[in-house]
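S.K.: Need coordinates for the below:
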Amino acid sequence: MNRQSASSSRRPRKPRWLSRLPDESATARLFCFPYSGCGASMYSRWPQWIGSIEVCLVQPPARQNRIAEPHYETYGALAAALVEEMPPYLDRPFAFFGHCGGALPGVELTRQLGEAGLPLPRRVFVSSQVAPHDGPYGRFLQLDEEALTGELHKMIVSLGGVPTPELVEMSLEVLVKDVEANKRYIVPEPFRLPAGVTAIGWSEDPEIPMDLMGGWPEATDDCRYALLEGGHFEFLDAPAALLAEFEHDLRTDEAVTA
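M.R.: Below you'll find the model as predicted:
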């Protein structure tokens, strides 16, 4: 009893940048970045585990439980903060996932981890996003606040919420700053990521069609493409085909034989 109490008192606190403390029993970890204008709770329909792969949700500042904190402003600054925070949880195979604007923070973080000589992801999963040197690209980047407000209504409904004026106003401020961070991520020449990339497109996605994602092989020595069924927000429901892509590229020997 005393040993248990002592063990509990030494239990690490939940990392500020993650929605929960990673589980030590995981054989691999998938770190997921939120979509522009959203927080970690956007993954509420996702399982916490994909086999023995733990789904770890990244929670950037200026939203949800971190709403009082200032926005990160640039993907470079966001990645630099995560380089300081993440190493204790990179002690086993891991990967990054993000959709649309949410894919680029994982790309930049991978680049900075490589520069720092820190553990590297086995894979970077980029969904509905062009290669960095082909951007910034996306319809949202051209919209004014009125048009972004309309998109927020659609997004909140897609997440199963009710777009009340208060929620829309709060989310709009985050969305505008997230879009601005995307605009600032200018990569004139391709850089080589020190990790493989799985570029995921969606058959009914008018925002970033698969044929616009052809630049990823210039950014990595190991690029694999996957075209999945569905529209731009299909990923929110964690479709089985998407989870299979993670298992395909991230499973460990232990996970395969379990």
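
S.K.: Could you use CA atoms for every contact and neighbour count after this?
M.R.: Will do.

S.K.: Which parts of the stretch 51-200 of the chain are strands?
M.R.: In the stretch 51-200 of the chain, the strands defined using DSSP state E, counting those that start in this stretch lie at 53-57, 94-99, 123-127, 196-202.

S.K.: which residues are contacting the last one?
M.R.: So the one you mean is strand 196-202. 122-128, 208-210, 213, 216, 220-232 (CA atoms under 8 Å, 6 or more residues apart in numbering).

S.K.: Same question for stretch 154-163.
M.R.: Residues from elsewhere that reach stretch 154-163 (CA under 8 Å, 6+ apart): 42, 152-153, 233, 236.

S.K.: Could you work out the end-to-end span of that stretch for me?
M.R.: End-to-end distance for stretch 154-163, by CA to CA, to the nearest Å: 8 Å.

S.K.: Please provide the structure for the following sequence as well, for comparison with the first:
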Amino acid sequence: MWEVRVASWLTSFADVSDPACELVCFPHAGGGSSVFQTWHQHTDSLRVSAVRLPGRESRLREPAIADLGDLVDALVVGLGKVFSKPYAFYGHSMGALVAYELCRKLRALGLPLPQGLFVAGMDAPQQLDLDRAHDLPRDELVAWLIGVNGLDPEVLEYPALIDLMLPTIRADLAVVEDYHHVQQPPLPVPIHVLRGRGDVQVTVSGSSGWAALTSEGCRVTDFDGDHFFVEHNEQRIVSLIEADLVAERAER
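M.R.: This next block holds a predicted model:
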């Protein structure tokens, strides 16, 4: 069983005295909690937190977890305090898959479920058909990452940095590429899919496929941009999430 250091798994970027909900954000493959550090600037009613995964940032010395089941089990323990109050999940790319499978694990354990699941940059899990990249030779993997905008070409000037990052990136990619969807009843959690119109890694049918995974309704909202469209639409996305969650709280 993976050893969990509970205090290390979550960081919040601003205090909110009486939040309507805590938005727990899951980063893309190779990403860290810092990609969400400015989200709190766009909301007055949400506490924005982000998952700190092993193998990056303050947890750089810890090996990244390459198995989705192990990662989800660790998150159940590491995020335990979150589940006692209203919360929601946002996940981008790999983070979307992790958040979805965490929801299913929480249901299996009889723990409180999120008030909403917001997913971006990922086809519905039952429709995933991904190229295998995590086990490519070093230079081929680097070229592939640059090709999908996962690495800035300027990083080629820093080979030592690449070699430091690659084990974590490989592990994150393995989480998704080794995934096999197991059919279960739909989640009683509303799902909102966010999609970049220019994202070649996500299809229209793959986005709409999330509807089969929820019994509480699914919406798809398109944005201008590619796989990392969130970077240029941050304020709109946070406002959209806030509106959904505040409305959900009012209905309850």
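
S.K.: picking that back up, return the most buried member of the strands of the stretch 51-200 of the first structure.
M.R.: Per-residue neighbour counts averaged over each of the strands of the stretch 51-200 of the first structure give the maximum for strand 123-127, namely a mean of 26 (mean count of other CA atoms under 10 Å).

S.K.: and for that strand, what span of the second structure is it aligned with?
M.R.: Under TM-score structural alignment, the match for strand 123-127 of the first structure in the second structure covers residues 116-120.

S.K.: roughly how far is the matching stretch from the heart of the chain?
M.R.: The chain centroid and the centroid of stretch 116-120 of the second structure are separated by 8 Å under CA atoms, centre = their mean, to the nearest Å.

S.K.: What of stretch 179-199 of the first structure?
M.R.: Offset of stretch 179-199 of the first structure from its chain centre (CA atoms, centre = their mean): 13 Å.

S.K.: Residue in the second structure paired with residue 29 of the first structure?
M.R.: In the second structure, the position corresponding to residue 29 of the first structure is occupied by residue 22, as judged by TM-score structural alignment.

S.K.: In PyMOL, select just the buried ones from the contacts of strand 196-202 of the first structure.
M.R.: Restricted to buried positions by 16 or more other CA atoms under 10 Å, the PyMOL selection for these reads:
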select buried, resi 122+123+124+125+126+127+128+208+209+210+213+216+220+223+225+228+232
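
S.K.: So which of the contacts of strand 196-202 of the first structure belong to strands?
M.R.: When DSSP state E is applied, the contacts of strand 196-202 of the first structure are split such that 123-127, 223-228 fall in strands.

S.K.: how about the helices of the stretch 51-200 of the second structure, start to end?
M.R.: With DSSP state H, counting those that start in this stretch as the criterion, the stretch 51-200 of the second structure has helices at 68-78, 94-109, 138-147, 159-177.

S.K.: Could you tell me how many residues sit around residue 9 of the first structure?
M.R.: By the criterion of other CA atoms under 10 Å, residue 9 of the first structure has 10 neighbours.

S.K.: And residue 195 of the first structure, by the same measure?
M.R.: 20.

S.K.: nearest spatial neighbour of residue 219 of the second structure, skipping sequence neighbours?
M.R.: Closest residue to residue 219 of the second structure apart from its sequence neighbours, by CA to CA, 6 or more residues apart in numbering: residue 192 at 4.8 Å.

S.K.: One more: residue 233 of the second structure?
M.R.: Taking CA to CA, 6+ apart as the measure, residue 233 of the second structure lies nearest to residue 223, with 7.7 Å between them; neighbours along the chain are not counted.

S.K.: again, but for residue 16 of the second structure
M.R.: Nearest non-adjacent residue to residue 16 of the second structure, counting by CA to CA, 6+ apart: residue 47, 5.8 Å away.
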